[in-house]
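J.: Structure for the following, please:
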Amino acid sequence: MTSWLQLANKTAVVTGAASGIGSAVAKALVSERCHVVIADRDVSRLEEVAKSCSGMAAGSVVTAVECDVASESQVQSLFQNLPATSSPATVLINCAGITRDGWIGRMSVDQWQQVQDVNLLGTFLCCREFLAQPELQMPSKTSLDPPTEPLGGSIVNISSVVATQGNLGQVNYAASKGGVWSMTKALAREVAQRKIRVNCVLPGFVDTEMTQAVPDSVKEHVQKKIVFQQQFGQPDDIANLILFLASCHRSGYITGEAIECSGMISL
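T.: The predicted structure follows:
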């Protein structure tokens, strides 16, 4: 039976796949019979995700790769060494992200820079190397060979509702995620003729390790007073939206968009 999303046998790269939203996205793609390359700095947890994916769907190949998205050389290696059984990649999901919260008066340059390096620079590097794959290029106008159409593809970046509304103690995070949003719109224009779509998702409060570290009193306030659905989202809620955006068959006329998935939030 053909899935409604028609993602089977496509190759997807998912960063930040060792936990949270990235892990949920990886598993969801495997369930659609995608070949998935999962990347993260946390090798042990990444291998656990790969193990949990094994056997979910017949024929899917899951490859775990250690990668710090803030390292140019490691990101280049990630895309230059895609498994021969699954390359080229036509789907990229940029889930890698960190927080280093604090009031600006106490925030160090290192706290600022770490967040920019992972959240913004990392997204840029992964997009650049994904787009550098030869199969995704426009045919050369000077070549004597018959022109071939680029494969096309889909990039989904993870921004945040904090990018649009701000949040106390998160000037570094808000700036990085605002940058991801703006970069998404600019990049979508740049690669549209190559049949590549670029969108971003703006999650609200999602039940991941990042939010579990928040004090219970704060979480209770958020659920009852800030999120109108009065509950945190689950990683699968975000993963389902990402799969829709990854599918050229179901969201092929959507690009350059930032779609909020927050249970209706008012920060």
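J.: When you work out contacts or count neighbours from here on, use the C-alpha atoms and nothing else.
T.: Fine.
J.: Can you name every helix or strand that the longest strand seen in the chain contacts?
T.: If you go by DSSP state E, the chain has its longest strand at strand 196-203. Here strand 196-203 touches strand 153-158, helix 171-191, helix 235-246, strand 258-261, going by 3 or more C-alpha pairs under 8 Å, 6 or more residues apart in numbering; DSSP states H and E.
J.: Give me the contacts around it.
T.: Residues from elsewhere that reach strand 196-203 (C-alpha atoms under 8 Å, 6 or more residues apart in numbering): 152-161, 180-181, 184-185, 187-188, 191, 238, 241-242, 245, 252, 254-262.
J.: same thing with stretch 258-267?
T.: Residues contacting stretch 258-267 (C-alpha under 8 Å, 6+ apart): 160-161, 165-167, 181, 199-206, 226-233, 237-238.
J.: coming back round to it: how big is the angle separating the longest strand of the chain from helix 235-246?
T.: The directions of strand 196-203 and helix 235-246 differ by 160 degrees, with axes from the mean of the first three to the mean of the last three C-alpha atoms, to 10 degrees as the criterion.
J.: run this one through as well so I can compare:
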Amino acid sequence: MDFTGKTALVTGSGSGIGKTIALQLAARGADIVVNDVSQEHAKATVEEIENLGRSAVLCCANVASRTEVQEMFELAKEKFGKVDIVVNNAGVTRDNFLLKMTDQEWDLVMDVNLKGVFNCCRSAAALMSETGYGKIINISSASGQMGNIGQVNYAASKGGVISITKTLAKELARYNINVNAVAPGFIETPMTETVPDKVKDHLKRQIPLGRAGSPEDIAHAVLFLASDLSSYITGQVVASNGGMYM
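T.: From the prediction side, this is the model:
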């Protein structure tokens, strides 16, 4: 897959899955808009992309803010003239049982995981419709498909991402914009490092392939959906979960 001449914007690309996606796209020729609320992490990603010989621009926009997202896409247009690929990866967790969950835990997860995707899709569609081409890939989760104890906020937000994906696939097809989602299962990232080993072992036993996934596993699915190999695929959810949920 060759992304030479393409510009990709990846939210939450300072670390974990988002960083891996950004680096994989850059390694195949894409210029990258790196977005993360951590300036330190985002700078490190930019440096690695530039070391690959590609151009990168840093933006620490909070995806939950419509104004900051609009400014981020304006920056991308100013720097690269267009945005061909948008990967909505930024996300947070604030796990708790229903009866203990606070309004703040619910609101934060919804603002970043769901409203953030909405904000970025809206700005992306406005820009992509001008060029008549675009690939939007939203990162959902197996939790959004099957539910998960202690994650009512996270599961609801990621289920909402799937609904956004299917709706916008119908709305934006007229502009030659493909909208798809990737739903990771249990992936070994900095976000899951704090999960106790006993819980990790329990999760792995539920995976037919017998292992946790890697950020590269998710990046490879994203690369396919971002490429022209998937030009006739839209409104779909690619479950990259080792068989955890079928």
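J.: Quantitatively, what TM-score do the chains reach?
T.: Here the superposed chains carry a TM-score of 0.97, computed using TM-score structural alignment, normalised by the length of the second structure; 246 aligned residues with a C-alpha RMSD of 1.3 Å.
J.: for the helices and strands packed on strand 196-203 of the first structure, which one sits closest to L136 of the first structure?
T.: Nearest of these to L136 of the first structure, taken as C-alpha to C-alpha: strand 153-158 at 7.8 Å.
J.: before we move on, the earlier item: can you flag the buried ones in the contacts of strand 196-203 of the first structure?
T.: The neighbour-count test (16 or more other C-alpha atoms under 10 Å) applied to the contacts of strand 196-203 of the first structure identifies 152-161, 180-181, 184-185, 187-188, 191, 238, 241-242, 245, 252, 255-262 as buried.
J.: can you tell which of the helices and strands packed on strand 196-203 of the first structure is closest to G55 of the first structure?
T.: Closest approach to G55 of the first structure among these (C-alpha to C-alpha): helix 235-246, 19.2 Å.
J.: Roughly how far does the residue nearest in space to the middle of the second structure sit from H202 of the second structure?
T.: For the second structure, N89 is the residue whose C-alpha lies nearest the centre (C-alpha atoms, centre = their mean; 1.9 Å). N89 of the second structure is 26 Å from H202 of the second structure, where distance means C-alpha to C-alpha, to the nearest Å.
J.: Over to G29 of the second structure?
T.: 39 Å.
J.: residue in the first structure matching V86 of the second structure?
T.: Mapped onto the first structure by TM-score structural alignment, V86 of the second structure lines up with L92.
J.: Sticking with D201 of the second structure, tell me its helix or strand.
T.: Following DSSP states H and E, one finds D201 of the second structure within helix 197-205.
J.: Please identify the buried residues of that helix?
T.: Those would be 200, 203-204, for helix 197-205 of the second structure by 16+ other C-alpha under 10 Å.
J.: Could you find the counterpart of D103 of the second structure in the first structure?
T.: Matched by TM-score structural alignment, D103 of the second structure corresponds to V109 in the first structure.
J.: In three-state terms, label P150 of the first structure for me.
T.: Judged by DSSP: H, G, I helix; E, B strand; the rest coil, the three-state class of P150 of the first structure is coil.
J.: any idea how far it is from L245 of the first structure?
T.: Distance of P150 of the first structure to L245 of the first structure, given as C-alpha to C-alpha: 19 Å.
J.: any idea what I265 of the first structure aligns with in the second structure?
T.: So, by TM-score structural alignment, I265 of the first structure is matched to M244.
J.: Same check on C34 of the first structure?
T.: If you follow C34 of the first structure across to the second structure using TM-score structural alignment, you land on A30.
J.: And for I238 of the first structure?
T.: So I238 of the first structure corresponds to I218, using TM-score structural alignment.
J.: and that match, what is it in contact with?
T.: For I218 of the second structure, the contact set (C-alpha under 8 Å, 6+ apart) comprises 17, 21, 182, 184, 240.
J.: what about 7 Å?
T.: I218 of the second structure makes contact with 184, 240, according to C-alpha atoms under 7 Å, 6 or more residues apart in numbering.
J.: now V25 of the first structure
T.: Residues in contact with V25 of the first structure (C-alpha under 7 Å, 6+ apart) are A239.
J.: Mean per-residue distance, the helix or strand containing it versus the second structure.
T.: According to DSSP H and E, V25 of the first structure maps onto helix 20-31. In the superposition against the second structure, helix 20-31 of the first structure averages 0.4 Å from its aligned positions (mean C-alpha distance after the TM-score superposition for the first structure).
J.: Tell me the helix or strand right after that helix.
T.: Downstream of helix 20-31 of the first structure, the first helix or strand assigned by DSSP H and E is strand 35-40.
J.: quick check: the following helix or strand past that next one aligns to which part of the second structure?
T.: Once the chain leaves strand 35-40 of the first structure, the next helix or strand it forms, by DSSP H and E, is helix 43-53. Mapping helix 43-53 of the first structure onto the second structure (TM-score structural alignment) gives residues 39-49.
J.: For the matching stretch, give me every contacting residue.
T.: 13-15, 19, 23, 26, 34-36, 56-58, 60.
J.: redo that, cut-off 6 Å
T.: Applying C-alpha atoms under 6 Å, 6 or more residues apart in numbering, the external contacts of stretch 39-49 of the second structure come out as 14, 36, 56.
J.: roughly how far is that stretch from the heart of the chain?
T.: Centre-to-centre, stretch 39-49 of the second structure and its host chain are 17 Å apart (C-alpha atoms, centre = their mean, to the nearest Å).
J.: List the buried residues for it?
T.: Buried residues in stretch 39-49 of the second structure, counted by 16+ other C-alpha under 10 Å: 39, 41-43, 45-46, 48-49.
J.: out of those, what pair is the most spread apart?
T.: Greatest spacing in the buried residues of stretch 39-49 of the second structure, by C-alpha to C-alpha: Q39 and I49 (15.2 Å).
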